[in-house]
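Colleague: I'd like to go over a predicted model; first the sequence, then the structure.
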Amino acid sequence: MFLEMSFWFLAAAGSVFLLGALAGRKKPAAIALPVLAAMVLMLLLTAIFDNLMIFAGLFDYGTHTLSGLRIGLAPIEDFAYAACAVLLGPGLWWLFEALASRRKGSGHSIPPNDKA
């Protein structure tokens, strides 16, 4: 159940990432290495800390909703959250950055508050 749901969230995060990269006119060669490095780091940290927390007994999972695939003690479904964060962070940043630059260029920017 959670594995299938993870695929939908990953698809949505990937779409936001691609839309943001297109809106921000990011070159694939310029963003590939930083995104790959962030993904590797996040997945590695997820593997380490999820395993430590599960081993310490801080939490556990009901097995009836999981696929059964694990990396150590951590279910594979946990890694989708880290991957989504890596994709959503820059994707949303680029989308909002592109939106702000378009507003600034069209004269629809918010006027400064002179009452302060």
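Modeller: That came through, no problem. All values reported here derive from a predicted model rather than from experimental measurement.

Colleague: rest of the way, CA atoms for contacts and neighbours
Modeller: OK.

Colleague: where exactly do the strands run in the protein?
Modeller: Along the chain, counting by DSSP state E, strands occupy 70-71, 74-75.

Colleague: for residue 52, find the nearest of those strands.
Modeller: strand 74-75 (9.1 Å; CA to CA).

Colleague: tell me, how many residues neighbour residue 57?
Modeller: 9 (other CA atoms under 10 Å).

Colleague: let's bring in a second model and compare:
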Amino acid sequence: MTNIVLNVAVLVVLLAVSFPTLRRLRGMPLVWTVVHLCLLTAVFDTLMIGADLYVFDPDKILGVYVWGAPLEDFAYAIAAAVGMPVLWTVLGRRRRAAAAEGAA
């Protein structure tokens, strides 16, 4: 299995599970977060690959690079940008519900 197949599968599951919460969140902050994390990924992955901190197996990647970072690496930035606000919202909602039960 190549990295892109695994990344797409994880992103599809994440979006499917997160959709009820995502549709209630404002879109532009999420988009800006994705853009900024992808820019940071492009810069720092390029630097880390250039410093030989890690190497990708050419058989596992598509071979498409953005700057020096393989396309597959951007899935992690997208997953973090989508997953963290969803977790924050869901866990915050549970915490408020637990606090309301304790006060009652």
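Modeller: Done, it's in. These figures come from a predicted structure and were not determined experimentally.

Colleague: fetch the TM-score of the aligned pair.
Modeller: Aligned and superposed, the two chains score 0.84 in TM-score terms (TM-score structural alignment, normalised by the length of structure 2); 102 aligned residues with a CA RMSD of 2.0 Å.

Colleague: coming back round to it: burial-wise, tell me which of the strands of structure 1 comes out on top.
Modeller: strand 74-75 (a mean of 22; mean count of other CA atoms under 10 Å).

Colleague: structure 2: matching residues for that one?
Modeller: Taken onto structure 2 by TM-score structural alignment, strand 74-75 of structure 1 occupies residues 69-70 there.

Colleague: if we can go back for a sec, for the strands of structure 1, give me CSV that also has distance to residue 106 of structure 1.
Modeller: Output for the strands of structure 1, formatted as CSV (distance: least, CA to CA, whole Å):
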stretch, distance to residue 106 of structure 1
strand 70-71, 50
strand 74-75, 48
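
Colleague: returning to that earlier point: off-centre distance for the match of strand 74-75 of structure 1?
Modeller: How far stretch 69-70 of structure 2 lies from its chain's middle: 15 Å, per CA atoms, centre = their mean, to the nearest Å.

Colleague: how about the helices of structure 1, start to end?
Modeller: 2-23, 28-55, 78-106 (DSSP state H).

Colleague: list the contacts of the corresponding residue of structure 1 for residue 60 of structure 2.
Modeller: Aligned by TM-score structural alignment, residue 60 of structure 2 pairs with residue 65 of structure 1. For residue 65 of structure 1, the contact set (CA atoms under 8 Å, 6 or more residues apart in numbering) comprises 1, 2.
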